[in-house]
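# Kindly return the folded structure for what I paste below:
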Amino acid sequence: MDNRAAVSAFLRSRREKITPEQAGLPSYGQRRVPGLRRGEVATLAGVSVEYYTRLERGNLKGVSDGVLDAIARALRLDDTERMHLYDLARAAGPAPAARARRQTRPAVRPSVARIVDGMPRMPAFVMNNRLDTLTANPLGRALYTEMYADPTCGANVARFAFLHPSAGRFYTDWERMARFAVGALRVEAGKHPHDRELTHLIGELSTRSDAFRVLWGSHDVHVFRESRKRLNHPLVGDLELDQETMSLPDESGLSVVVYSAPPGTASEDALRILADRSATAGPGR
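Got it, this is the predicted structure:
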């Protein structure tokens, strides 16, 4: 697979978001293109117009870290966008055989599964970077009961968000959640353009969801860390939960995701009720 189209679209989309005023450049007359011109980015980065044009046409192979840093500064990339640019550059070379074969879901270590099950009052999951939930504790399954009840979701949060009819009600901030999910998949696609399972997921969502297709075309990127989730559960109603995402310190690409409610809130009471109802459920692997 060739990632030149992704490189080109990402650089162009970032360039089009910056005005000359934001970049500290004078603006004369009517501009035919949104944002900066290629020549202006080249000037800001200290490279020739010809060289930057080559980069924006998708050829990042062999580009030095110094040039990538200069382009990132010129385009005013944030930390996530800068990381994505580096991922695209690393992926521009030939794919190692191990990377090309990367399509199976890594196993969840028993010790990690025990940690997830050992938090009965907090919804907890193990997820990969394709947003598959590989395991969940009973409360996690009870929280996402509609996703787990629908086998076509494949326990994948992105499929649930974009394809399940109840997702718009379940995610009170659906648009925000949708942007974050697409941004996380865009980051993963930059790191692993040869991941056939990821490519299949993106193709499926693009084909079946107009909303996903539009957001995917924005080339925005996102990394899940901490956030506030506002949910509307079919049994306990409105929930406002804090999400923490902790990456495992190995090569699996897995993360432990835990939701919690601030003490003394209605959301804490609602989680307690949901936990009591799910207490007899299995571990959910």
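# rest of the way, CA atoms for contacts and neighbours
Will do.
# Can you classify the closest residue to Val126 other than its chain neighbours as helix, strand or coil?
Nearest residue to Val126 in three dimensions, chain neighbours excluded: Val256, at 4.6 Å (CA to CA, 6 or more residues apart in numbering). Here Val256 is strand, with the state taken from DSSP: H, G, I helix; E, B strand; the rest coil.
# How far off centre is stretch 242-257?
Relative to its chain's centre, stretch 242-257 lies at 13 Å (CA atoms, centre = their mean, to the nearest Å).
# Buried ones in that stretch, by neighbour count?
Gln243, Glu244, Thr245, Ser247, Leu254, Ser255, Val256, Val257 (16 or more other CA atoms under 10 Å).
# got the contact list for stretch 233-240?
The contact list for stretch 233-240, computed with CA atoms under 8 Å, 6 or more residues apart in numbering, reads 143, 170, 228-232, 261, 266-267, 270-271, 273-274.
# Ranking by neighbours, what's the top pick from the residues you listed?
Of all those, the most densely surrounded is Leu143 (26 neighbours; neighbours counted as other CA atoms under 10 Å).
# Tabulate the buried residues of stretch 242-257 (CSV), appending distance to Arg196.
Output for those, formatted as CSV (distance: CA to CA, whole Å):
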residue, distance to Arg196
Gln243, 29
Glu244, 28
Thr245, 25
Ser247, 23
Leu254, 18
Ser255, 21
Val256, 24
Val257, 25
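# Report the central residue of the protein.
Ala184 (0.7 Å; CA atoms, centre = their mean).
# Could you name the specific helix or strand carrying that residue?
Secondary-structure assignment from DSSP states H and E places Ala184 in helix 174-191.
# what packs against that helix?
helix 79-91, helix 157-163, helix 210-216 (3 or more CA pairs under 8 Å, 6 or more residues apart in numbering; DSSP states H and E).
# quick one: which of those helices is nearest Asp195?
Distance to Asp195, taken as CA to CA, is lowest for helix 79-91 among the helices and strands packed on helix 174-191, at 11.4 Å.
# Tell me which two of the buried residues of stretch 242-257 sit farthest apart.
Pairwise distances across the buried residues of stretch 242-257 peak at 15.7 Å for Gln243 and Leu254 (criterion: CA to CA).
# ok so, going back, what's next to the helix holding Ala184, contact-wise?
6, 84, 87-88, 90-91, 129-131, 158, 161-162, 167-168, 171, 195, 198-199, 212, 215-216, 219-224.
# next up, for comparison:
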Amino acid sequence: MTMSSAFVRNGRMDVIAHNTLARAVHAPMFDSATTSEYGRANIARFHFLDPVARRFFVDWDAACHATVALLRAEAGREPHDRALRELIGELSTLSPEFRKQWAGHDVGIRHDGVKRLRHPEAGDLELTYQSLDLPLSDRAMHDLTIYTAEPGTRSEEQLRLLASWSAPQPEAPTGRTRDTG
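Predicted coordinates:
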């Protein structure tokens, strides 16, 4: 998928796999101090604990609401997940916005929509997304989310630009010749 941003996340909102374009599109999240020491981004931590997220997500309030609703659904599905409880505790302690929304007890899962981003290099992007549940067991889930731009739009041009910037570069020749003898 060269013109689609794709990532897989677990129920705790950890991005556990992504393609090159997803890394480029979500660069502010991957470059955030909220990303783990191992380079694993967490969507919820970025939304609520990094001030950059307020600029990056044009519809920050709606994105936060969706994030909390997804975490609430995961808490219902996996009530004994210690890492999830720790994440919710961390966000509740450090983010008044999270604390307020968590108290609302909203549960939701959305599989498609439009995400508007303000990328630091590419500018404003309006991307459609589709997600697909990837069940691992009776309760555990991962989710594959794919972002694309409508053909012929400025967002498609900007996505192409990000794709070209993030494309793997061919290795330079070493100058050594192969011994055939």
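# Could you get me the TM-score between them?
The pair, once superposed, lands on a TM-score of 0.86 when counted by TM-score structural alignment, normalised by the length of the second structure; 163 aligned residues with a CA RMSD of 1.2 Å.
# In terms of secondary structure, what does the very next helix or strand once past the helix holding Ala184 of the first structure contact?
Sequence-wise, the next helix or strand downstream of helix 174-191 of the first structure (DSSP H and E) is helix 196-208. Counting by 3+ CA pairs under 8 Å, 6+ apart, the packing neighbours recorded for helix 196-208 of the first structure are helix 157-163, helix 210-216.
# Can you tell me which of the ones you listed is packed in deepest?
Among these, judged by mean count of other CA atoms under 10 Å, the one packed with the most neighbours on average is helix 157-163 (a mean of 22).
# Tell me the residues of the second structure aligned with it.
Aligned by TM-score structural alignment, helix 157-163 of the first structure corresponds to residues 43-49 of the second structure.
# Superposed on the first structure, what's the mean shift for the matching stretch?
Once superposed with the first structure, the aligned residues differ from stretch 43-49 of the second structure by a mean of 0.5 Å; criterion: mean CA distance after the TM-score superposition for the first structure.
# Superposed on the first structure, what's the mean shift for the longest strand that the second structure contains?
Scanning the second structure for the longest strand, with DSSP state E as the assignment, gives strand 123-135. In this overlay with the first structure, the average offset of strand 123-135 of the second structure from its partner residues is 1.0 Å by mean CA distance after the TM-score superposition for the first structure.
# Now do that strand: distance to the chain's middle.
The mean C-alpha position of strand 123-135 of the second structure is separated from the chain mean by 9 Å, CA atoms, centre = their mean.
# next one: stretch 117-133 of the first structure
Its chain's C-alpha centre and that of stretch 117-133 of the first structure lie 16 Å apart, by CA atoms, centre = their mean.
# Stretch 258-267 of the first structure too?
Centre-to-centre, stretch 258-267 of the first structure and its host chain are 25 Å apart (CA atoms, centre = their mean).
# what range in the second structure matches that stretch?
Residues 146-155 of the second structure are where stretch 258-267 of the first structure lands when matched by TM-score structural alignment.
# Residues contacting the matching stretch, please?
3-7, 124-131, 156, 159.
# Please apply the same query to stretch 27-41 of the second structure.
Contact partners of stretch 27-41 of the second structure, identified using CA under 8 Å, 6+ apart, comprise 14-16, 23, 42-43, 45-46, 49-50, 52-53, 56, 119-120.
# before we move on, what about stretch 241-257 of the first structure?
Against stretch 241-257 of the first structure from outside (CA under 8 Å, 6+ apart): 106, 116, 124-129, 224-230, 258-262, 267.
# let's go with 6 Å and repeat that
124-128, 225-229, 258-261 (CA atoms under 6 Å, 6 or more residues apart in numbering).
# Glu40 of the first structure: which of those is nearest?
Taking the contacts of stretch 241-257 of the first structure together and measuring to Glu40 of the first structure by CA to CA, the closest member is Arg225, at 33.9 Å.
# Trace the closest one over to the second structure, please.
When the second structure is aligned by TM-score structural alignment, Arg225 of the first structure is paired with His111.
# quick one: contacts for that match?
Gln130, Ser131.
# distance of it from His119 of the second structure?
23 Å (CA to CA, to the nearest Å).
# now do Gly113 of the second structure
18 Å.
# The two: which is more packed in?
Between Gly113 of the second structure and His119, counted using other CA under 10 Å, His119 has the larger neighbour count: 20 against 11.
# what sits against the counterpart of Ser4 of the second structure in the first structure?
Structural alignment places Ser4 of the second structure opposite Met122 in the first structure (criterion: TM-score structural alignment). When contacts are counted by CA under 6 Å, 6+ apart, Met122 of the first structure touches Tyr259, Ser260.
# Helix, strand or coil: sort out Met122 of the first structure for me.
coil.
# Next: Arg141 of the first structure.
helix.
# residue in the second structure matching it?
When the second structure is aligned by TM-score structural alignment, Arg141 of the first structure is paired with Arg23.
# If you drop the residues flanking it in sequence, what lies closest to its match?
Phe30 (6.9 Å).
# Can you give me the end-to-end span of stretch 34-49 of the second structure?
Start-to-end span of stretch 34-49 of the second structure (CA to CA) is 7 Å.
# just checking, Asn42 of the second structure touches Ile16?
No. With contact defined as CA atoms under 6 Å, Asn42 of the second structure and Ile16 do not form a contacting pair (9.0 Å).
# and these two? which has more neighbours close in?
Asn42 (22 against 15).
# need the contact list for that one.
Asn42 of the second structure neighbours (CA under 6 Å, 6+ apart): Met13, Asp14, Val15.
# Tally up the residues packed near the closest residue to Asn42 of the second structure other than its chain neighbours, please.
In space, and not counting its chain neighbours, Asn42 of the second structure is closest to Asp14: 4.3 Å by CA to CA, 6+ apart. Asp14 of the second structure is flanked by 18 other residues according to other CA under 10 Å.
# what's the spacing between the equivalent of Asp14 of the second structure over in the first structure and Gly39 of the first structure?
Counting by TM-score structural alignment, Asp14 of the second structure lines up with Asp132 in the first structure. When distance is defined by CA to CA, Asp132 of the first structure is 42 Å away from Gly39 of the first structure.
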